[in-house]
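[1] predicted model, plus sequence, below.
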Amino acid sequence: MQEDFFKTLQENYQKGVFTVPTTFYFSIDDIKKTLTVDAECCRVEDGKTVENADCVCKTSREMFDKILNKGYRPGMMDFMTGAIKSNAPQLLPQLLVAFGR
């Protein structure tokens, strides 16, 4: 399911949500992806392809599915309990908007 999401990102990207190049690194259980977005497009790469991503997000497949497919919006407790780990959680809602979620 999560792999399918990453495969459809480029076709679902809404231009203009991000105005400057921004990198995300996702670690979702055994799935590792680097996502680069800017004003015009997005690029998905397997693995960690940048030294320091603007936003790192580590979570479980279950939590990722809940956010993507069930409309769940994480709260502070999800980050405080470690269900989601991120160095820049403020970028994650903007990323969802960029993909129509």
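    All right, it came through fine. Numbering: from 1, shown residues only.
[2] from here on, just use CA atoms for contacts and neighbour counts.
    Noted.
[3] which residues in the chain form helices?
    All helices of the chain, identified by DSSP state H, fall at 2-7, 9-12, 61-69, 76-80, 92-98.
[4] closest to residue 55 out of those helices?
    helix 92-98 (8.0 Å; CA to CA).
[5] give the buried residues for the closest one.
    92, 95, 98 (16 or more other CA atoms under 10 Å).
[6] how close does the last one sit to residue 80?
    As for residue 98, its distance to residue 80 is 25 Å (criterion: CA to CA, to the nearest Å).
[7] for the second one, same thing?
    Noted for residue 95: a distance of 21 Å to residue 80, by CA to CA.
[8] wait, residue 54 touches residue 86, no?
    No - using CA atoms under 8 Å, residue 54 is not in contact with residue 86, being 10.1 Å away.
[9] now for those two: what residues contact both?
    Overlap of the contact sets of residue 54 and residue 86 (by CA atoms under 8 Å, 6 or more residues apart in numbering) is empty.
[10] this is the comparison structure:
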Amino acid sequence: MHEDQKLVEAITEEMGALFCKGVFTDRTVFRFNVGESSITVAISAESCEVEGVAGEAGCSCRTSAEMFSKIWYDGYRPGIMDFLGGAIKSDAPLLLPQFLRAFGKL
């Protein structure tokens, strides 16, 4: 198994236990491309579901496994230069802090 996939699986295993209800009011779908791996997570007011990679996403984000790990485990908060420099690419970057808040990471 590729290291990127191991990281994605480890994080998705934690999501259920960390989920904070009520952060989102409407169902929002996030697609993360982390290195060579992809994951789709649907979040609503009451639940989060890992959905694989199919379907439409309200927010798509591409970054390295190293950056994703830094954000998730080390509390790193990306700045504008991370986006402008291409370390993180997202079509809805303003939703990303809310995603972190839904798992108590912000």
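    Great, that's in hand. Keep in mind the model is a prediction, meaning the values are calculated, not measured.
[11] relative to residue 45 of the first structure, which of the helices of the first structure is closest?
    Closest approach to residue 45 of the first structure among the helices of the first structure is made by helix 2-7 (9.3 Å; CA to CA).
[12] which helices and strands does the closest one pack with?
    helix 61-69 (3 or more CA pairs under 8 Å, 6 or more residues apart in numbering; DSSP states H and E).
[13] any idea how far the helix it packs on is from the middle of the chain?
    Put simply, helix 61-69 of the first structure sits 11 Å off its chain's centre (CA atoms, centre = their mean, to the nearest Å).
[14] tell me the centre residue of the second structure?
    residue 32 (5.7 Å; CA atoms, centre = their mean).
[15] next up, the contacts around that residue.
    38-40, 60-63.
[16] now intersect those residues with the strands, please.
    Assigned to strands by DSSP state E, the following of those qualify: 38-40, 60-63.
[17] reformat those as CSV; add neighbour count.
    Shown next, in CSV, are these (neighbours: other CA atoms under 10 Å):
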residue, neighbour count
38, 17
39, 18
40, 22
60, 19
61, 18
62, 21
63, 19
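[18] so which of the contacts of residue 32 of the second structure would you say is closest to residue 51 of the second structure?
    Of all the contacts of residue 32 of the second structure, residue 51 of the second structure sits closest to residue 40, with 5.2 Å by CA to CA.
[19] need the counterpart of that closest one in the first structure.
    Superposed on the first structure with TM-score structural alignment, residue 40 of the second structure falls opposite residue 34.
[20] distance of the residue nearest to its match when sequence neighbours are not counted relative to residue 70 of the first structure?
    Distances taken as CA to CA, 6 or more residues apart in numbering place residue 25 nearest to residue 34 of the first structure, at 4.5 Å, with adjacent residues excluded. Applying CA to CA, the value for residue 25 of the first structure to residue 70 of the first structure is 22 Å.
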